[in-house]
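Visitor: Predicted model follows, preceded by the sequence.
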Amino acid sequence: MRFPSTRQEAEAWFRRYGWSPERDIGAEADVLVQKAREQAAEYGVSYVVSEFARDFIRSFGGLRILFDDSPENHFVAKPGFAYKGGAEGIEEFSGELGESLFPLGFDTYDGAVMLVDGRGRFFLMHHTGNYYLGDDALQAVTNFMTADMQDAEDFYV
């Protein structure tokens, strides 16, 4: 399987899974945001929802995008986290960046969580560390899929 290497190829790839530049799930995005906030509250954590988080969820929310050759490895664009301890990890990562992060979704292989801050920077929280994915939503999802990322420590305060 060959992964997208250009923006056009990435757009074509994601369209196969229901995404388009015009996609807007409307009020359903608010429901997804609320569920993520409730999930975090169970662990005593709260999230700030930026315009970047809302825009991403309106565009990608609810999608399940194949990430590699393994049919079990998808990015699930469902705000929240896959594993216990995710809320605390996001809170700690937010502190390291000096910016609130909001979880946008996770991969089904190892539960890595894609996040965005209030400045529109996309990050990944993975068991191997924290990573920067980019400042553009489509590019960030592509970078997550292709593991093209840089260490987030470069962005710590």
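Guide: Looks like it arrived, so ask away.
Visitor: alpha carbons only for contacts and neighbour counts from here, please
Guide: Fine.
Visitor: which residues are in contact with the lengthiest helix in the chain?
Guide: The helix that spans the most residues within the chain, counting by DSSP state H, is helix 27-41. With contacts defined as C-alpha atoms under 8 Å, 6 or more residues apart in numbering, helix 27-41 is touched by 46, 47, 49, 54, 57, 58, 61, 78, 79, 80, 87, 103.
Visitor: Tell me the spacing between the second one and residue 148.
Guide: From residue 47 across to residue 148, the span is 27 Å (C-alpha to C-alpha, to the nearest Å).
Visitor: Repeat that for the fifth one.
Guide: From residue 57 across to residue 148, the span is 22 Å (C-alpha to C-alpha).
Visitor: this is the other structure I want to compare:
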Amino acid sequence: MPDLHTTRFPGNVDAVLREAGWQPGRWDIKQAEHWADTLRAHVSPAGHRHAVFPAAVEAWAEFGGLQVTGPGTGRHIAPAAVRIDPLAGLHLARTLGDLGRALDTEITPLGEEGDHQAVLAIDAEGRVYSLDHTGDWYLGRDIDTALATLITGTSPTRLTTGA
């Protein structure tokens, strides 16, 4: 049985995730596969399609459906309200495809920040990004780092890909 008192996240991030319903071993592959099927089936009016790959399915299975907001004022910026639901980016196949080409990878939706203020996306290597009206942002090398960035209000890095 896993030790529920040890975690891979910093204490404050762990507490927020657990309050939202996450726990070590959380895994809803049925929901993740449903999202994967929905994204694969969606074709934009111009024929753009979503990529689906293991890093995304794994993130959806472990964190899908969670809604989290970090407490307090944040380290550099206000903590983001985050909802892990890839269908928040369903109609952004072209935008995510363009960013993926600029970064030489595949990118698919992960969820959203705020009330539709930004879409969260994950690439085939597991790196996480946020796309909003001000630009494209790098949140971290993996879902754990990205969640910590969002929950603690750490400033993300602006992408300068020209995408």
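Guide: Happy to help now that I have it. Nothing here was measured: the structure is a model prediction, and the numbers come from that model.
Visitor: Contacts only, for residue 59 of structure 1.
Guide: 19, 20, 21, 22, 23, 24, 25.
Visitor: how about a cut-off of 10 Å?
Guide: Counting by C-alpha atoms under 10 Å, 6 or more residues apart in numbering, residue 59 of structure 1 makes contact with 18-26, 29, 53, 77, 137-138.
Visitor: Distance to residue 111 of structure 1 and secondary structure added to these, as a markdown table?
Guide: Output for the contacts of residue 59 of structure 1, formatted as a markdown table (distance: C-alpha to C-alpha, whole Å; DSSP: H, G, I helix; E, B strand; the rest coil):
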| residue | distance to residue 111 of structure 1 | secondary structure |
| --- | --- | --- |
| 18 | 22 | coil |
| 19 | 22 | coil |
| 20 | 25 | coil |
| 21 | 26 | coil |
| 22 | 28 | coil |
| 23 | 25 | coil |
| 24 | 25 | coil |
| 25 | 24 | coil |
| 26 | 26 | coil |
| 29 | 21 | helix |
| 53 | 19 | helix |
| 77 | 12 | coil |
| 137 | 19 | helix |
| 138 | 20 | helix |
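Visitor: now, which of those sits nearest residue 8 of structure 1?
Guide: For the contacts of residue 59 of structure 1, the closest approach to residue 8 of structure 1 (C-alpha to C-alpha) belongs to residue 138, at 10.5 Å.
Visitor: quick one: what's aligned to that closest one in structure 2?
Guide: The alignment partner of residue 138 of structure 1 in structure 2, by TM-score structural alignment, is residue 144.
Visitor: Could you double-check that that match lies in contact with residue 122?
Guide: No. Residue 144 of structure 2 lies out of contact with residue 122 (C-alpha atoms under 10 Å); the separation is 11.9 Å.
Visitor: Name the residues contacting each of those two.
Guide: 59, 128.
Visitor: neighbour count winner among these two?
Guide: Ranked by neighbour count (other C-alpha atoms under 10 Å), residue 144 of structure 2 and residue 122 place residue 122 first, with 31 against 18.
Visitor: Give the aligned equivalent of residue 100 of structure 2 in structure 1.
Guide: In structure 1, residue 100 of structure 2 lines up with residue 94, judged by TM-score structural alignment.
Visitor: So what's the residue count around the closest residue to that match other than its chain neighbours?
Guide: Excluding the flanking residues, the one nearest residue 94 of structure 1 by C-alpha to C-alpha, 6 or more residues apart in numbering is residue 100, at 5.1 Å. Counted with other C-alpha under 10 Å, residues neighbouring residue 100 of structure 1 total 22.
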